[in-house]
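Enquirer: return a 3D structure for these sequence lines:
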Amino acid sequence: MSLFAPAVILSAFLLFLIQPLAGKQMLPLFGGSAAVWSACLLFFQFALLAGYLYAHAITRWLRPKHQAIFHGAVVLGCLAAPRAELSTGSGSLHLIYALTTTVGLRYLLLSATSPLLQHWHATLNPDGRSYRLSAWSNAACAVALLSFPLFWEARFGVRELERWWGWAFAAEAVLLMLAAAVVYRSGASNPPVGLISGTSWRMRARWLAWPALASAFLMATSTHLCQIVAPAPLLWVVPLLVYLMSFVAVFEREWYKPSFGSVMGLTGLLMMAGAMLYLDLQAALALKVALYAGGLFVLCLFCHGELAAVKPERERITSYWTHVAAGGALGSLAIGFASPMLLRGYFELPLLMAAAGALCFWRMRRLSRFVRQGAAIAAVLAATPALALVTGYYSGLVEAGRNFYGSLRILDEPARAGRPPMRKMLNGLVTHGTQFQGVDREMEPTTYYGRMSGAGLELSRSGGPRHVGVIGLGAGTLAAYGRPGDRFRFYEINPLVIEIAKRDFTYLRRTEAAVEVVEGDARLTLAEESPQGFDLLLVDAFSGDSIPAHLLTREAFTVYRRHLKPDGVLALHVSNQFLDLEPEVRALAADAGLNCSRVANSAQPEAGVFGAVWMVVHGPARAGESGHGFPVWTDDWSSVLAVLK
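Expert: Here you go, the predicted structure:
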C-alpha cells in the first residue's frame, strides 16, 4: 500500500488536472460553445473505459510477472510518444479526434492505473481493503479539479502548466515502474476470471445502470449550467467535483443503505427542480451553482451508493470497474450524442429528472401508503420542470434547431400595449435578436442595439460611406443602421444562425448597405484575412451569457487593430449577468495604448430595447489612462475568477 497509494493518488490527480486544461485549450479552437465541454466529457468517459478494459485484459490474460513487464513497456512507450499539434475544427467528432491525438495515450495510461493497482494490491494483500484505493483516487481527482480554477489557472499560463504536468507525469511513470517491479519480484499468481463469467446478467445490469444514470446527470447538469451562465472551466469543475466526491463518500466507508437511497434521490431531484423553476433567470451565480451542485451530489450519492452496495469480491475488481466505466460512457453517450439528435432543445436535464423521479417512486412502491403518497408528490414535483420547460419552449414557436453550437428557436410574440407583434431569436435562455412585425417598424433596431446604445450611437454618426465589421450575427439587427454606400461584414461561427437570420428576419434583406456574411470563428478568420480597413468593428459574439475568452485577449486586440483604420473604433458589448468584463476591456485598451469609454443605455420595453453596456475603444489613450492594475488576459492565461460579480 505504501507504494501503490502514492501512484494511484498522483495518477488520479494528473488525470483530472488534464481535463479542464485540455478543455480550456479546445474552447477557442472549436468556437467556445457549451457543447465543447460535453464532447470533452464524452471523450474522457470513453478513454476511461479504454483504460479500464486495458487493465482488465492484462490482469486476465497475463500472469502477474508478465503483467509487470507488459505494463512497464507501455509506460515507457507513453513517455516516448510525441504529442500532436492542436488544430482547429468544428463538431464533436473533430474535437474528440483532436483530444485523442494530443492527450489520448497518456490519458489511457493514467485511466488504467487505479483498477490495475487495486488488482495488484488485492493479489499481494488478499486481506487488505483494496477498494479504499478507489476512494483515495477520487479524492485526488477532486483536489485536482478544485485546484485548477482556484490555483493553477489563476497563477500559470497554459504552456507553463503543460510543462509542469509533463514533469509530474514523468514522476508518475517512475512510481508505476517501481510498482511493476514489486509485482515482478513477488512471484504472485491470480486465477483467470473473465469479464462476465460467473456474474449474473442482473448484477452486470446494475454495474452498468447506476454509473450510467450518475454520468448522465453529470453531463446534463454541466450542459445546463454552461447554457444559463457561460462555458467556462470554473463551471465544468463544480459538477465534476461533486460527482467524484460522491464516489469518495460511498467507497471510503460502508455506510450507505439501499433502504433510504430513493429518499436521497428524490431529495436531490427536488433541489434541482427548485433551482430550475425559480433561479435560472434571476438568482445570484453562487446560489444557482450551489443548489444545482448540491442536488447533483445527493443524486450521485444515491446512484454510487447503490453501486457500492453490489461491489464484488476482490477477484472481480477489474471486471467490476470495467462495467462501471462502461456505464459512465453509456450515460455520457446518451447525453452527448443521442440527445442532440433526438431533442430540439436542451431538455436533457428536466427529462432525466422526470425519469429519475419515476424510478425512485417505483422503488418505493411496496412501502407504507403514507410514504408512497409522499414519494408520488415528490416525483411529480421533480417532473414539473420538464413540463414547464417543454411547454414554454413550444409556446409561440415558429422554428427551432440544434447543432454543435447550441439550441436556437424562433418565437412570435403577440402585440402588446404600444408595441406591435415581435419575432425573437433565442439561444438557450439568451435573446440573440428581435424584430417588430410590420413594414412601418420592421427596420427599427431593438434589443442591445437601440439608438442610444454604444453601437447605435457609433453607427448613427454622420459622415460618408463606412466599412463596418461585426463579430456575431444574431438576427442581423445591426444591418438596420446601414446607409447607401455602407459595407457591413458579419462574422458568424454558427451556420444555423446564418440560415435563420436570412430566412426568418429581414434586416439583412432590407438594409440599404451592402452585406456579406462570413461563416467561421471570427478570431481565426480575421487572423487569416488581409487587413479589412474597418471604420468600426463591433464585437458581440455571445456564448451562453459571456463573450468567449479568446475574443478578449491581448492577441485578439492585436488582430482587431490590424483590421481597423488608424482612426477606426472598436466597440465591445459586455452586458453580463454574472461577469464584470469592463475592467478587463479597460486593461486591454490601456495595454494597447488606446482610450476606452463606457456607454450604457436604459431599457425601453415599448421599443423592444434592452439595457446594455458597450465599451468603446479608440486611440490614442489620454494622459494618465491605465488599466488600474487589472490583469491582462492573453491566449496563454485567463481566469474567470477575476471578473466574477
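
Enquirer: going forward, measure contacts between C-alpha atoms and count neighbours the same way
Expert: OK.

Enquirer: how about the spatially closest residue to residue 17 that is not a sequence neighbour, what does it touch?
Expert: Using CA to CA, 6 or more residues apart in numbering and skipping the chain neighbours, the partner closest in space to residue 17 is residue 144 (5.2 Å). The contact partners of residue 144, by CA atoms under 8 Å, 6 or more residues apart in numbering, come to 13, 14, 16, 17.

Enquirer: out of those, who has the most neighbours?
Expert: Counting neighbours by other CA atoms under 10 Å, residue 16 leads the contacts of residue 144 with 26 neighbours.

Enquirer: if you count contacts, what does the host helix or strand of that one end up packed against?
Expert: Per DSSP states H and E, residue 16 falls inside helix 4-26. If contacts are counted by 3 or more CA pairs under 8 Å, 6 or more residues apart in numbering; DSSP states H and E, helix 4-26 sits against helix 34-61, helix 92-124, helix 131-147, helix 158-186, helix 233-252.

Enquirer: and the angle from the third one to helix 233-252?
Expert: Pointing back at helix 131-147 there. Helix 131-147 and helix 233-252 are oriented at 160 degrees to each other (axes from the mean of the first three to the mean of the last three CA atoms, to 10 degrees).

Enquirer: do the same with the first one
Expert: Relative orientation of helix 34-61 versus helix 233-252 (the same axes, to 10 degrees): 30 degrees.

Enquirer: next structured bit after helix 34-61?
Expert: Following helix 34-61 toward the C-terminus (DSSP H and E): helix 64-80.

Enquirer: how about that following helix: buried residues?
Expert: 64, 65, 66, 67, 68, 69, 71, 72, 74, 75, 78 (16 or more other CA atoms under 10 Å).

Enquirer: for the first one, which residues are in contact?
Expert: Right, the one you point to is residue 64. Residue 64 touches 120, 183, 184, 187, 188, 189, 190, counting by CA under 8 Å, 6+ apart.

Enquirer: quick one more, to check against the first:
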Amino acid sequence: MTQQTETIDPVSTHVVVGVTLALTILVSAYLLFQVQPLISKFILPWFGGSPAVWTTAMLFFQCLLFFGYSYAHLVSRFLSIRQQTLVHIALVMLAAYLATFVIPGEYFKPTGAESPIWQILLLLGACVGIPYFCLATTGPLIQYWFSHAYPGRSPYRLYSLSNFGSFLGLLSFPYLFEPFFELPQLGNYWTIGFWVFASFCIAAAFQMFQRHSWFSSADHDASSSAEGMQSELPNHWQRVGWVALPALASLTFIATTDRVSHDIAPEPRLWITTLSLYLLTFIICFDHERWYRRRLTAIVCILTILILTGAQDITERLGFEWDPGVTQVRWSHFLAMFLICFMCHGELVRLRPKSREHLTEFYLWMSFGGACGGLFVALVATNLFDEFYEWTLCLLSAIALGTYILASRPTSTLQVIQNKKADQVRRFLFGAGALLAAGVVCFWLDPFQWRQRSSPEFEEAYLHRSRNFYGTVAVKERVHRTDPSQSYRVFYSGQVNHGVQFTHLDKRALPVSYHSRESGVGETLEYAKSKYLEIRVAIVGLGIGTLATYARESDHYDFYEINPEVIQIANQWFDNVPRCKARTQETILGDARLKLEQAPEDVQYDVIVLDAFSGGSVPIHLLTTEAFEIYHRHLKQNGFIVINITNRYLNLYPVVRRQAEHLGMRFRNKFQSGEPGRLIRSNHYFIMTDDPEYLSSFPSINPRYFDDNGNLIREVDPNISHVPLWTDHFSSINPIEIRN
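Expert: Below you'll find the model as predicted:
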C-alpha cells in the first residue's frame, strides 16, 4: 500500500478529481433547470395554457429532486465509496438511454377528459422522470465525494456552483436557444448535453473508485482531525429549520409565479424569471456567509412587503390615481419574493451542518421542505382555498421570520433558540411590531374581503367564490340603493372582470361590458345575422354567456369552455345561456383548441369568437400560428374570426395582425370607449374576414382617448412592426407589454 501511494502524485490527482467533480456538478445543474422550461412550454398547449401547468410541473420537479436527494443520502449512508460509484454508473447509463425520449410524442396528448394534474405528472414521469432523477442525485452525491477527496474543505461552494449552473441553464433557454431553435431541436440538443454529463459523471465515479484507497489512506488523518473539530450533532430545532425555511422560500416562489402568471400571462419567461431569482438567492447565500446581513435583510424585507401591499391604497387615499402597469406589477412582486427567499436561505446557511456525515441528510431535509411548498400549492391550496391566500400567508410568514431575526441576540440562530434569558421587553416590542405589520398587510390585501367597499350608490356582496386547477372565480352582486334597475352582477376570473349582467328583468337581456352592440363583436354578429337567415357561431370562452343574447331561433351556438366552474356559474348565477334562443346550442367542456382540432372537418362556422383574453391573463396557446390554422380550417368562406384583444397589460393587436397576414386574410379593428352609465367597458376587437362588403361598411377604429369634456386627446396606432409571428415553439410578451 505504501509503495502504491508513493507512485501517485497527490497534487495532480487532487486537481484532476476536483476539476472532474466540478464539471460534473455544473453540467448536471445546467441540464436540470434547462429541461424544466423546455418540457413545460412544450406541453402548455395540451392543457389549456393554464399557469397551473407550470405549478404542477414544479411540483413534479421538486418531488423528484427530493427523491434524488433521498437516493444520495441512502447510498452515502449504507454503501462504501466503491459501491456508490458502481451503483451510480448503472443509473447514469440507464438515464442516458432514456434521455433520448425527453420530448413527448403525440400519443401523450390528452383527450380533454383526464384530470390535468395527474395527467401532467404521469406525462412528465414517463418522458423525463429517470433522467431528471439522475441529475437530481448528482449535486449531493458529488459533494459527498468531494468531502472525501478534500477533507477539511467546505463542499458548499460546489452547491453554489451547482446553483450557478442552474441559473445559466434557465437564462440561456429564453435568450440563447428559444428564439432560434424549435422545441424538438432543443430536446435533441438537451439529449446530447445529457450524454456529455454522463461522460463526466462516469469519469468522476471511475476516478473515485480507482483512487478511493489513496484518498482513504492519505486523507484519513486530516479528515478525522477536521471532523473532530467540527463535529456538531444536529438537534431537532436545526432539522425543523432545514425543512421550514426552504418550505417558506419554495412556497413564496411558487405563489409569486402563480399570482403574476394569472394576472398577466402564463408565459415561460415569467416562470424563468422567478425561478432564476430563487436560484440566485441560493448562489449568493451558499457562496459565503458574508453576503447575508441578517438584520439589514430582515428590515428591508419587512418594509418592502408593507410598501408592496399598501402602495395603491395609500396613493388612492392621498388623492392620486396610480394604476400599476405590467412592469411595476411584475418587479414589485419579484423584489418581495427575492428578499423573502434570500432571508430564508441566509438563515438556512447559518443552520447547515459542519460535518460531512450530515451533509446528505441536510440536503434531504432541505429538498423535502422545497417539495412541501409545491405540494401545498398544488394539492392543498388549490382544493381548499377559494383565493390565492398562500400569497398572503407567505408575506405574513416573512414578517414573522424577519421580526424573529430582529428580536434575536446577535448570535447564531441555534443559540437564540436555546437561550432562556432573552430580553423579554425587546421580544414584547418586536412581537407587537410584528402583529401590527401583519395587521396592516391583512388590512391592505384584505384576503377575505372583510373591508366594506360598498359605494354610496351600491351595496356589494359576494354570491360565490371558488378555485380549481384553472384559477379563481367569483360572482359579486351590486344592489343599487335607490334604483333597482341599475343593480347588476359581476363575474370575476382572478382579479379581472369577465362579464356583467343587469339583474332587473327589463335590462337582463342587454349585452353590456365588453359585448355591447356597438362593439366589434356586436357589429360583426349583427352583420352576419342581417346577411344570413341562420348562422353557426363558435364562442371560445363562455364567461357569463353574454354573446348568447345575440342568438336567433334559427342560429346554432357552440360555447367552448375549459373551466367547469365557469359553466356552473353561467347557468346558476346568470341566465344568458339558459335563455339563449338558438335552435341548437352546446356547451363543450375542454380546451377549445384541442376540441376544434378533434372536431370533424364538416364542422364549419360563420363566426368564431375568441373571448378568452380580455383583462389580464392570456392563454398564449390560443394565439399561435398552429391555433389559427385550426380556426381557419373550421371557418366558412367569408366567415369571421373575432378576437377580443382588450387587455390592461398587453397590446395583442400586432400578435393577431401577424396571424391574419400569415393566413392571407384581410382585417379590421374596432375600439369602443367605456360608458359607465350603461355598464359598457372600454373594449378593443380585431376581426379577420375576407368579406369585402363588411370591411367597406365597418372601417377600423384605433384606440382613442378623450378628456372630461369629450374632446379627443389622441388616437393610438396599436401596431408594433417588430413583433414576430407567434408559434407554439416561440412566443414572447416582452415586445407587447403596455408600460404605464
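
Enquirer: related to what we said a few turns ago, pick out whichever of the buried residues of helix 64-80 of the first structure sits closest to residue 451 of the first structure.
Expert: residue 78 (59.0 Å; CA to CA).

Enquirer: tally of neighbours for the residue nearest to that closest one when sequence neighbours are not counted?
Expert: Excluding the flanking residues, the one nearest residue 78 of the first structure by CA to CA, 6+ apart is residue 106, at 5.9 Å. Using other CA under 10 Å, the number of residues around residue 106 of the first structure comes to 22.

Enquirer: need the counterpart of residue 106 of the first structure in the second structure.
Expert: Structural correspondence for residue 106 of the first structure with respect to the second structure (TM-score structural alignment): residue 131.

Enquirer: tell me how far residue 580 of the first structure lies from residue 33 of the first structure.
Expert: Distance of residue 580 of the first structure to residue 33 of the first structure, computed by CA to CA, to the nearest Å: 20 Å.

Enquirer: comparing the two, which residue is more hemmed in?
Expert: Shown here are residue 580 of the first structure and residue 33; by other CA under 10 Å, residue 33 has more neighbours (23 against 17).

Enquirer: for the closest residue to the more buried one other than its chain neighbours, what are its contacts?
Expert: Nearest residue to residue 33 of the first structure, sequence neighbours excluded (CA to CA, 6+ apart): residue 405, at 5.4 Å. Applying CA under 8 Å, 6+ apart to residue 405 of the first structure gives the contacts 31, 33, 34, 35, 494.

Enquirer: and if you look at residue 98 of the second structure?
Expert: Taking CA under 8 Å, 6+ apart, we find residue 98 of the second structure in contact with 127, 128, 130, 131.

Enquirer: wait, which of those is closest to residue 663 of the second structure?
Expert: Nearest to residue 663 of the second structure, judged by CA to CA, of these is residue 127 at 34.0 Å.

Enquirer: distance check, that closest one against residue 88 of the second structure.
Expert: According to CA to CA, residue 127 of the second structure stands 20 Å off from residue 88 of the second structure.

Enquirer: quick one, longest strand in the first structure?
Expert: Determined from DSSP state E, the single longest strand within the first structure is strand 564-573.

Enquirer: and that one, how far from the second structure on average?
Expert: The superposed strand 564-573 of the first structure is, by mean CA distance after the TM-score superposition for the first structure, a mean 1.0 Å from where its aligned residues fall in the second structure.

Enquirer: can you tell me what sits against the very next helix or strand once past that strand?
Expert: For strand 564-573 of the first structure, the succeeding helix or strand toward the C-terminus, using DSSP H and E, is helix 582-591. Defining contact as CA under 8 Å, 6+ apart, one finds that helix 582-591 of the first structure is touched by 552-554, 557, 574, 595-596, 615, 617, 621, 625-633, 643.

Enquirer: for stretch 424-443 of the first structure, same thing?
Expert: By CA under 8 Å, 6+ apart, stretch 424-443 of the first structure touches 227-228, 345-346, 406-413, 420-423, 444-447, 474-477, 480, 505-507, 510-511, 544-545, 608.

Enquirer: quick one: residues contacting the residue mapped onto residue 299 of the first structure from the second structure.
Expert: Counting by TM-score structural alignment, residue 299 of the first structure lines up with residue 340 in the second structure. Residue 340 of the second structure makes contact with 249, 252, 301, 398, according to CA under 8 Å, 6+ apart.

Enquirer: from residue 537 of the first structure, how far off is the alignment partner in the first structure of residue 536 of the second structure?
Expert: When the first structure is aligned by TM-score structural alignment, residue 536 of the second structure is paired with residue 467. According to CA to CA, residue 467 of the first structure and residue 537 of the first structure sit 9 Å apart.

Enquirer: for residue 494 of the first structure, see how far away the counterpart of residue 590 of the second structure in the first structure is.
Expert: With TM-score structural alignment as the criterion, the equivalent of residue 590 of the second structure in the first structure is residue 520. To residue 494 of the first structure, residue 520 of the first structure is 7 Å away according to CA to CA.

Enquirer: picking that back up, which one of residue 467 and residue 537 of the first structure is surrounded by more residues?
Expert: A direct count of neighbours by other CA under 10 Å for residue 467 of the first structure and residue 537 places residue 537 higher, at 28 against 20.

Enquirer: quick check: that one is in a strand.
Expert: Yes: Residue 537 of the first structure forms part of a strand when assessed by DSSP: H, G, I helix; E, B strand; the rest coil.

Enquirer: distance of it relative to residue 557 of the first structure?
Expert: 11 Å.

Enquirer: ok, now residue 50 of the first structure?
Expert: For residue 50 of the first structure relative to residue 557 of the first structure (CA to CA), the value is 42 Å.

Enquirer: ok, how many other residues are close to the closest residue to residue 626 of the first structure other than its chain neighbours?
Expert: Spatial nearest neighbour of residue 626 of the first structure, excluding adjacent residues (CA to CA, 6+ apart): residue 590 at 5.1 Å. Residues contacting residue 590 of the first structure under the criterion other CA under 10 Å number 23.

Enquirer: ok, which stretches of the stretch 401-550 of the first structure are strands?
Expert: Taking DSSP state E, counting those that start in this stretch, the strands of the stretch 401-550 of the first structure run over residues 406-413, 422-427, 430-436, 467-471, 487-492, 514-519, 534-539.

Enquirer: the longest one maps to which residues in the second structure?
Expert: In other words, strand 406-413 of the first structure. Counting by TM-score structural alignment, strand 406-413 of the first structure corresponds to 471-478 in the second structure.

Enquirer: quick one on the thing from earlier: which one of the buried residues of helix 64-80 of the first structure is nearest to residue 239 of the first structure?
Expert: Closest approach to residue 239 of the first structure among the buried residues of helix 64-80 of the first structure (CA to CA): residue 78, at 29.9 Å.
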